[in-house]
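S.K.: sequence? don't have it. structure:
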């Protein structure tokens, strides 16, 4: 790269702001789930469709996002992603006005299409923007601001969206028409926050339009298709690991308020505070501390240690009750914090010209967030016990442990000149 250090640093700051923004909207989902569950009288499984609507977009849009990046570059991809993000946010207004759960899910899908493009662009851009030796640390640093959003979003969202509303006992005794009006009033509380969010995203898109981003030099001597990228064994492992990691993270975050109210007997608003000051803050500090620890412990070893701890905590979450259960989930958030950026960086390591498609495939695997939470919800409904759903994150963390132990290793093949990395 020939750009000055100043322009590189500014580019990194701008890219890091994207991590905060998509982290913020993602961490409003745990607020939306209990809110929409109540407003539309949904089961846990039905409420989990909020996550499905979001994360199915990663499967649908990841490859188109890679093609956009391949043809037009990272900057264009970022601007397109921000526009989808803003449009989806504005769609919350007609969703609330029409009182349609399906419309809400569509709005979330449109937002997630934008997030897919942003993550496909921003993750490799942050990883490649500097010394390759510190790529994992750099991506973890950028992702730390995603953790900051995880702290702030539930607190702000709870105050605006999770209104106390009419008590459930009174709601059940109301006439159908009066009940519909009361629930419509509650559902409309999402309009203002998402309108503000959409407006902020538009402003950020305009700033990116006028910002000159450094050009990333990538090897173009080989690899021109998705099939070429899949020849890399460590990338295939990263795709599988990211599928299970995102599934685990969404289960832990999205069901936290439902979990906390059932297991600890606290109110939704109190649970939302624990979601922000507890789970979100633990996730944020986990990434900052993880970035620091990587100066002394290799990212792979740290990933293995953290995955093993999370597996144990998932088992504990199935049986422990009271406030202790809440602190177990907070601990899980801390230790899973470094997993996404570490898996991502290790997955695209030494891909050369296959980096953009490799990035798309790893982002595509985020569809785990659409598939595994409904499984969590099904198990919870089937046994009438939300704690039993934690068998899903437990299995996920075991897969991540396997990736850290042996799946991450770069191996040469007939179609690449990669060097082993043991």
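M.R.: Everything's here; your move. Treat the numbers as computed from the prediction; the structure is a model and nothing was measured. Residues are numbered from 1 along each chain as shown.
S.K.: Could you use CA atoms for every contact and neighbour count after this?
M.R.: Fine.
S.K.: neighbouring contacts of stretch 369-385?
M.R.: If you take CA atoms under 8 Å, 6 or more residues apart in numbering as the criterion, stretch 369-385 is touched by 43-45, 48-49, 51-56, 243, 246-251, 386-390, 392.
S.K.: ok, structure two:
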């Protein structure tokens, strides 16, 4: 229900610039996967304390999403993108302060700040990319920028491995090495350079976007939308009702695997690697997600999305069971392989969740975005790792895959489909 776009407007340069945002927030999010084992070594944290770091990160999605929407309504999309980047840059500079002290508490606060900035970018950039350009190619544009998001997640582990783990005593020592206080302090300082580089890039991007002539985004006919939504309820739609927990639960699985990967494969009975070496293997996990998204997109042109999701969830369950009960390289590569099976889950659950919502699509989408906060419950896996062993904690991941299978086979079935919104005439 958006304005038709003006003829003759070129959207390629704007989309290229916006794609860089998707790359950057994917990149910065996945730096956490190498940052967490580093901080665990520096502050001598338990697994519960380590995963609390990521929990704080995802709580920001829940806390900041509504304020982000209100800010966009007040100042518009372009200014909101700039504000989001500057918030992230402020958080990156704060990480340099946290490393200089060093302070676990300040680190948690600054990661929350960075994640809040990313939340604002998510809320602003996704609908913008969908709207600028021809409506019939909206899905193609979103897939393209999401692919670049995956490229960011794939490259971030290399960046973190070289500039964080590779420059620290804890990152280059064998698992179980006890560091002196002086070595912990020196390791803490290794975070200063990479986050300084990140801050510089974010500020440059903010300046470029502030000065870039982004095409105007069409506005919605709110009065018509409100009239069409009258007497309609989101909770009459099974695919959304079960889709919200599906996103929530899937994020527990994805974030748990990524955050504990380095510690897991570093163990002597798995791959016996240093954290730096393990961080490089993390690239394969995220690379598998990128490959899986391209492959899944092609497969779903011929097969039903729900059935494809069911197949991928069964594959994820199998490799997680192998991870729990195997040892050596088999356990490592089975954990890497789950990235391939996880690849299509978020976008497919999201698409199935809003199917048939008609005038309620916007509200339903907002609830699914807020469900990303499920990543905060990765602390549950940290608690399991502390009390029952790191390898056994991946049983939680396997259980999460079973819920996705349930959603694919039954929960995603559309009920009470609403008619689509009436398109608003072009101005």
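M.R.: Everything's here; your move. Predicted, not measured: the structure shown is a model, and the values here were computed from it.
S.K.: And the buried ones among the contacts of stretch 369-385 of the first structure, selectable in ChimeraX?
M.R.: Command for ChimeraX that selects the buried part of these, burial taken from 16 or more other CA atoms under 10 Å:
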select :44,45,48,49,51,52,53,54,55,56,243,246,247,248,249,250,251,386,387,388,389,390,392
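S.K.: So which of the contacts of stretch 369-385 of the first structure sit within helices?
M.R.: Residues from the contacts of stretch 369-385 of the first structure lying in helices, with DSSP state H as the criterion: 44-45, 49, 51-56, 243, 246-251, 392.
S.K.: Can you show me the helices along the stretch 51-200 of the first structure?
M.R.: Assignment of helices within the stretch 51-200 of the first structure using DSSP state H, counting those that start in this stretch yields the ranges 74-90, 92-98, 101-128, 135-160, 168-173, 176-187, 191-209.
S.K.: among the ones you listed, which is nearest residue 19 of the first structure?
M.R.: The closest approach between residue 19 of the first structure and any of the helices of the stretch 51-200 of the first structure, judged by CA to CA, belongs to helix 135-160 at 5.0 Å.
S.K.: what's the angle from the closest one to helix 191-209?
M.R.: What separates the directions of helix 135-160 of the first structure and helix 191-209 is an angle of 150 degrees, with axes from the mean of the first three to the mean of the last three CA atoms, to 10 degrees.
S.K.: Compute the inter-axis angle for helix 135-160 of the first structure and helix 101-128.
M.R.: Using the same axes, to 10 degrees, one finds that helix 135-160 of the first structure and helix 101-128 are set 150 degrees apart in direction.
S.K.: Chain neighbours aside, what residue packs nearest to residue 319 of the second structure?
M.R.: Residue nearest to residue 319 of the second structure in three dimensions, not counting chain neighbours: residue 334, with 5.2 Å by CA to CA, 6 or more residues apart in numbering.
S.K.: What does residue 3 of the first structure correspond to in the second structure?
M.R.: Matched to the second structure by TM-score structural alignment, residue 3 of the first structure sits across from residue 6.
S.K.: picking that back up, name the element the equivalent of the residue nearest to residue 319 of the second structure over in the first structure belongs to?
M.R.: Residue 334 of the second structure maps onto residue 328 in the first structure when the alignment is built from TM-score structural alignment. For residue 328 of the first structure, the enclosing helix or strand under DSSP states H and E is helix 323-336.
S.K.: Next, the mean deviation of that helix compared to the second structure.
M.R.: Its aligned residues in the second structure lie a mean 1.1 Å from helix 323-336 of the first structure after superposition (mean CA distance after the TM-score superposition for the first structure).
S.K.: Check which residues of that helix are buried.
M.R.: Buried residues in helix 323-336 of the first structure, counting neighbours by 16+ other CA under 10 Å, are found at 325, 326, 327, 328, 329, 330, 331, 332, 333, 334, 335, 336.
S.K.: so the helix or strand following that helix corresponds to what in the second structure?
M.R.: Scanning forward in sequence from helix 323-336 of the first structure by DSSP H and E, the next helix or strand is helix 339-347. Helix 339-347 of the first structure falls opposite residues 345-353 of the second structure when the two are matched by TM-score structural alignment.
S.K.: show me what contacts whatever residue of the second structure lines up with residue 89 of the first structure?
M.R.: Using TM-score structural alignment as the criterion, residue 89 of the first structure maps onto residue 92 of the second structure. For residue 92 of the second structure, the residues meeting the contact criterion (CA under 8 Å, 6+ apart) are 110, 114, 195, 196, 198, 199.
S.K.: What of residue 360 of the second structure?
M.R.: Under the criterion of CA under 8 Å, 6+ apart, the neighbours of residue 360 of the second structure are 229, 232, 233, 234.
S.K.: how near is it to residue 347 of the second structure?
M.R.: 19 Å (CA to CA, to the nearest Å).
S.K.: what's the counterpart of residue 271 of the second structure in the first structure?
M.R.: Under the alignment by TM-score structural alignment, residue 271 of the second structure pairs with residue 264 in the first structure.
S.K.: can you count the residues close to the residue nearest to its match when sequence neighbours are not counted?
M.R.: Taking CA to CA, 6+ apart, and ignoring the residues beside it in sequence, residue 264 of the first structure has residue 322 as its nearest neighbour in space, at 4.1 Å. The burial count assigned to residue 322 of the first structure is 14, neighbours taken as other CA atoms under 10 Å.
S.K.: What of residue 65 of the second structure?
M.R.: The local packing of residue 65 of the second structure (other CA under 10 Å) involves 22 other residues.
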